[in-house]
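Chemist: Using only what follows, build the 3D model:
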Amino acid sequence: MIKLVSENDFWGIPNWLFDIIIIVVAILAGLVLKYILMALTRYYKSRSTFSFLRSSVLHLGRPLNVFLPLVFLNITKTLMVLPPRMLAVYFKLLEIGLIVAFAYILVNLIDVFQDFVFSSYDLKKADNLRERKVRTQLQFIRKILVAVVLTLTVAAVLFSFEGMRKLGAGLLTGVGVGGIIIGFAAQRSLSNFLAGLQIAFTQPIRIDDVLVVEGEWGRVEEITLTYVVVNIWDQRRLILPINYFIEKPFQNWTRTSAEILGTVFIYADYSLPLDALRAEFDRLVSGHPLWDKKVKVVQLTDAKENVVEIRCLVSAANSGQAFDLRCFVRENLIHFIQKNYPESLPKVRASLEPIKQLPSS
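Modeler: Sure thing, here's the model as predicted:
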């Protein structure tokens, strides 16, 4: 028996198999092209210093895994021999896929720009006030841009359907009333968003700022459009709504500069010679690498019932160094008093007198 080949078959290959071959070849061509591009730029990927090409290779690798095969599928779509209805569905899926893949590339290009800014404004500098300002604003700008890209992508996908275009035209007439209703329903979220924009540009806090908030000491690790993450000194994370920093008071130790004064309180007996303590304090601080050579003072700040309060004031370049310097000064001054003036450690004085006997009656 001789098998008849339909007029749409190619070289005796059924239409469905021909379509599968076209799809597989297009996908493989896209992946091969992506592999060639990655191979040509592999040298830049291994570099530690910033370059636009290196950052593009790192961020665009995954999006190209999707985008390039879709491009080849779009090029070869006219070769498909699907039925008209299925062909229309195939074309629509390709269109949606290309829109989403292109949006994926745009989001990662934003990350490339972010890498460039991060390389230009390094937080590791000793005086990094300007860097913290720029990075804080950049985080907000990036999130807003990503949100805009995603919104436009969803809109482009929806409006690629004829029915949605007609529906969208009808919805525009009621957008004013709808906006008011949504505004009331999402009042809290909108207030957080507006607070985020206010913080981004007025900057009461910035990335890497040192804060004392809710009784905790830590650094600002992340600022989003709705919340702030504070990395506490013991590696816990304190997460606060962003409008907290608009409505409530908090301490910012690095608002205008990272420099800070550290305080050490010593409580001793009245007999402790302050001149000797000052000389030891001056010796300890003057030779310490964490002291910034600006402030070192010993003062008698209070005289209590049993002890005197001695305040030692030192300055350092930032709060972390100030904390370490305070611990060093406190430990060594206590050791100095224990070794040289043990009788001047805090003590309780008592006077014992014999009880007089009452005369017998």
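
Chemist: Only C-alpha atoms from now on, for both contacts and neighbour counts.
Modeler: Noted.

Chemist: Which residue ranges of the chain form helices?
Modeler: 15-40, 42-45, 52-75, 84-120, 129-159, 162-172, 175-185, 187-202, 244-247, 274-286, 319-340 (DSSP state H).

Chemist: Make JSON lines from those helices and add mean neighbour count and distance to Ile266 to it.
Modeler: Listed next are the helices of the chain as JSON lines, based on neighbours: other Cα atoms under 10 Å; distance: least, Cα to Cα, whole Å:
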{"stretch": "helix 15-40", "mean neighbour count": "16", "distance to Ile266": "63"}
{"stretch": "helix 42-45", "mean neighbour count": "15", "distance to Ile266": "55"}
{"stretch": "helix 52-75", "mean neighbour count": "19", "distance to Ile266": "53"}
{"stretch": "helix 84-120", "mean neighbour count": "16", "distance to Ile266": "43"}
{"stretch": "helix 129-159", "mean neighbour count": "17", "distance to Ile266": "33"}
{"stretch": "helix 162-172", "mean neighbour count": "12", "distance to Ile266": "71"}
{"stretch": "helix 175-185", "mean neighbour count": "11", "distance to Ile266": "56"}
{"stretch": "helix 187-202", "mean neighbour count": "17", "distance to Ile266": "40"}
{"stretch": "helix 244-247", "mean neighbour count": "14", "distance to Ile266": "35"}
{"stretch": "helix 274-286", "mean neighbour count": "15", "distance to Ile266": "10"}
{"stretch": "helix 319-340", "mean neighbour count": "16", "distance to Ile266": "8"}
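
Chemist: so which of these gets nearest Asp234?
Modeler: Asp234 sits nearest to helix 319-340 of all the helices of the chain, at 12.9 Å, using Cα to Cα.

Chemist: tell me what that closest one is packed against?
Modeler: Counting by 3 or more Cα pairs under 8 Å, 6 or more residues apart in numbering; DSSP states H and E, the packing neighbours recorded for helix 319-340 are strand 260-268, helix 274-286, strand 308-316.

Chemist: one more to line up against the first:
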Amino acid sequence: MEDVLRPLVVIGGSLAITLCIGWAVDWLLRRADARHPETPLWGLLRRCRLPLQVTVCTALLSGSYDKTRAKVVEAHSSAIGQLLALVLIAATAWLVVRVASVVVESSYARYAASAHDPARVRRVRTQVTLIQRVVTAVVGVVAISAMLLTFPAMRAVGTSMLASAGLVGIVAGIAAQSTLGNLFAGLQIAFGDMVRIGDTVVVDGEWGTVEEITLTFLSVRTWDERRITMPVSYFTSKPFENWSRGGTQKTATVLFHLDHGAPIEEMRDRLREIVQSSTAWDGRDWNLLVTDTTPSTIVVRALVTARDPDDAWTIRCEVREQMIAFLRDFHPYALPRIATAPAPATAPQPRRRPEREDHFARFDDTLSKDGTGRGRS
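Modeler: Reported below is the predicted structural model:
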């Protein structure tokens, strides 16, 4: 009877203590969250309840499993202790990663709620995202190393591994040169403020929005919902356009190739009506000028300002569509005409008659002049 009750007491007691600790921590976090609603840290820390309970329960079982005195436990004491140690290391790493993630999210949420500059908010978001990924990677590496060191065979070869660590490090550095380059490029992007999540960029002729930045790659969502994934080292080694850096305001231009008789003043009045009725215009500036001329046409440029690249694209399309409709309906002569009919054929030349035919033709003319119908001798 004692062999049955002792394991139940040890295991049941560990589970009960774990549940009590989890309930107490959750109650304290609820009170702190209700007392300080402006600080999201306490509410976010409640996400750590599950890894905390797993860590506490595993720690209690690791310290008390040998007290059960069960034959099965005594027969496999080493394996059980090894398993509990591995679970404890993994649960602790899970808890550390979750706490770090909560702290980072809380800091970003508090900064975003009080900041008034969207560009700085995107910059902080990019930095905290990469910091969170770095912390996760470091904790994961440390946890895996600690789990490997729990095996006696790994501890036995530790000395020889350290002795060859220099050579292995050189070989690994050469083999992982590209990966390490992307890693440092990701840190440079995060803290150098070169590109941020949410920025509008033009890369290799593709216009899109930066959707995700990791330590090794960057994802750009194009206007037609495609995703372009490229290494972050691209942004540190090649030029690219960042339309969001230094402000999101954009100047949109529309070019018209028109006849020399196009009504420029009336087109200016029409452009004023278009921009004043458009919600994409930010009210800063607009103009319409003749910027170039050719023997057959003139080039008219309409310039309109907008709040961001999306509005610039919208108002560019509106100006182009409505201005062409205005010219088509009221001044069709201003639109260039392209001749597509074939050129008229050259008039046929009279066929030259042979010399003999010319002789008889002259003879017939002589007869007609004499009126006798007979030829001269």
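
Chemist: Dump the helices of structure 1 to TSV, plus distance to Arg255 of structure 1.
Modeler: Shown next, in TSV, are these (distance: least, Cα to Cα, whole Å):
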stretch	distance to Arg255 of structure 1
helix 15-40	44
helix 42-45	37
helix 52-75	32
helix 84-120	20
helix 129-159	8
helix 162-172	45
helix 175-185	34
helix 187-202	12
helix 244-247	13
helix 274-286	26
helix 319-340	12
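
Chemist: To Glu221 of structure 1, which of those helices lies closest?
Modeler: Across these, Glu221 of structure 1 has its closest neighbour in helix 129-159 (10.3 Å, Cα to Cα).

Chemist: distance from that closest one to structure 2 after superposition?
Modeler: Compared with structure 2 after fitting, helix 129-159 of structure 1 has a mean deviation of 1.7 Å; criterion: mean Cα distance after the TM-score superposition for structure 1.

Chemist: In structure 2, what stretch matches that helix?
Modeler: Helix 129-159 of structure 1 corresponds to residues 119-149 in structure 2, going by TM-score structural alignment.

Chemist: closest to Ile260 of structure 1 out of the helices of structure 1?
Modeler: Comparing the helices of structure 1 by Cα to Cα, helix 319-340 comes nearest, at 6.1 Å.

Chemist: so the closest one aligns onto which residues of structure 2?
Modeler: Going by TM-score structural alignment, helix 319-340 of structure 1 sits over residues 309-330 in structure 2.

Chemist: could I get the helices and strands packed on helix 319-340 of structure 1 as a markdown table with distance to Phe336 of structure 1?
Modeler: A markdown table is the format used below for those (distance: least, Cα to Cα, whole Å):
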| stretch | distance to Phe336 of structure 1 |
| --- | --- |
| strand 260-268 | 12 |
| helix 274-286 | 8 |
| strand 308-316 | 14 |
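
Chemist: Tell me which of the ones you listed lies nearest to Arg330 of structure 1.
Modeler: Nearest to Arg330 of structure 1, of all those, is strand 260-268, at 6.2 Å by Cα to Cα.

Chemist: if we can go back for a sec, mind checking which of the helices and strands packed on helix 319-340 of structure 1 is nearest Asn192 of structure 1?
Modeler: Here strand 260-268 is closest among those (Cα to Cα), at 31.2 Å.

Chemist: Output the contacting helices and strands for that closest one.
Modeler: Strand 260-268 of structure 1 packs on strand 308-316, helix 319-340, going by 3+ Cα pairs under 8 Å, 6+ apart.

Chemist: quick one: the match of helix 319-340 of structure 1 to structure 1 mean distance?
Modeler: Looks like 1.8 Å for stretch 309-330 of structure 2 (mean Cα distance after the TM-score superposition for structure 1).

Chemist: quick one: contacts of that stretch?
Modeler: Residues outside stretch 309-330 of structure 2 that contact it (Cα atoms under 8 Å, 6 or more residues apart in numbering) are 200, 243, 248-254, 267, 270-271, 274-275, 278, 280-281, 304-306, 334-335.

Chemist: can you rerun that using 6 Å?
Modeler: Applying Cα atoms under 6 Å, 6 or more residues apart in numbering, the contact partners of stretch 309-330 of structure 2 are 250, 252, 280, 306.

Chemist: Considering these, which is situated nearest to Tyr108 of structure 2?
Modeler: Nearest member of the contacts of stretch 309-330 of structure 2 to Tyr108 of structure 2, counting by Cα to Cα, is Lys250, at 28.1 Å.

Chemist: Aligned to the closest one, what sits in structure 1?
Modeler: Counting by TM-score structural alignment, Lys250 of structure 2 corresponds to Ile260 in structure 1.

Chemist: Then Trp286 of structure 2?
Modeler: With TM-score structural alignment as the criterion, the equivalent of Trp286 of structure 2 in structure 1 is Lys296.

Chemist: matching residues in structure 2 for stretch 170-190 of structure 1?
Modeler: The aligned range for stretch 170-190 of structure 1 in structure 2 is 160-180, by TM-score structural alignment.

Chemist: measure the matching stretch end to end?
Modeler: 26 Å (Cα to Cα, to the nearest Å).

Chemist: The equivalent of Phe191 of structure 2 over in structure 1 and Tyr244 of structure 1: what is the separation?
Modeler: Counting by TM-score structural alignment, Phe191 of structure 2 corresponds to Phe201 in structure 1. Distance of Phe201 of structure 1 to Tyr244 of structure 1, given as Cα to Cα: 16 Å.

Chemist: and the residue nearest the centre of structure 1, what does it touch?
Modeler: For structure 1, Glu222 is the residue whose C-alpha lies nearest the centre (Cα atoms, centre = their mean; 3.0 Å). Residues counted as contacts of Glu222 of structure 1 (Cα under 6 Å, 6+ apart) are 228-229.
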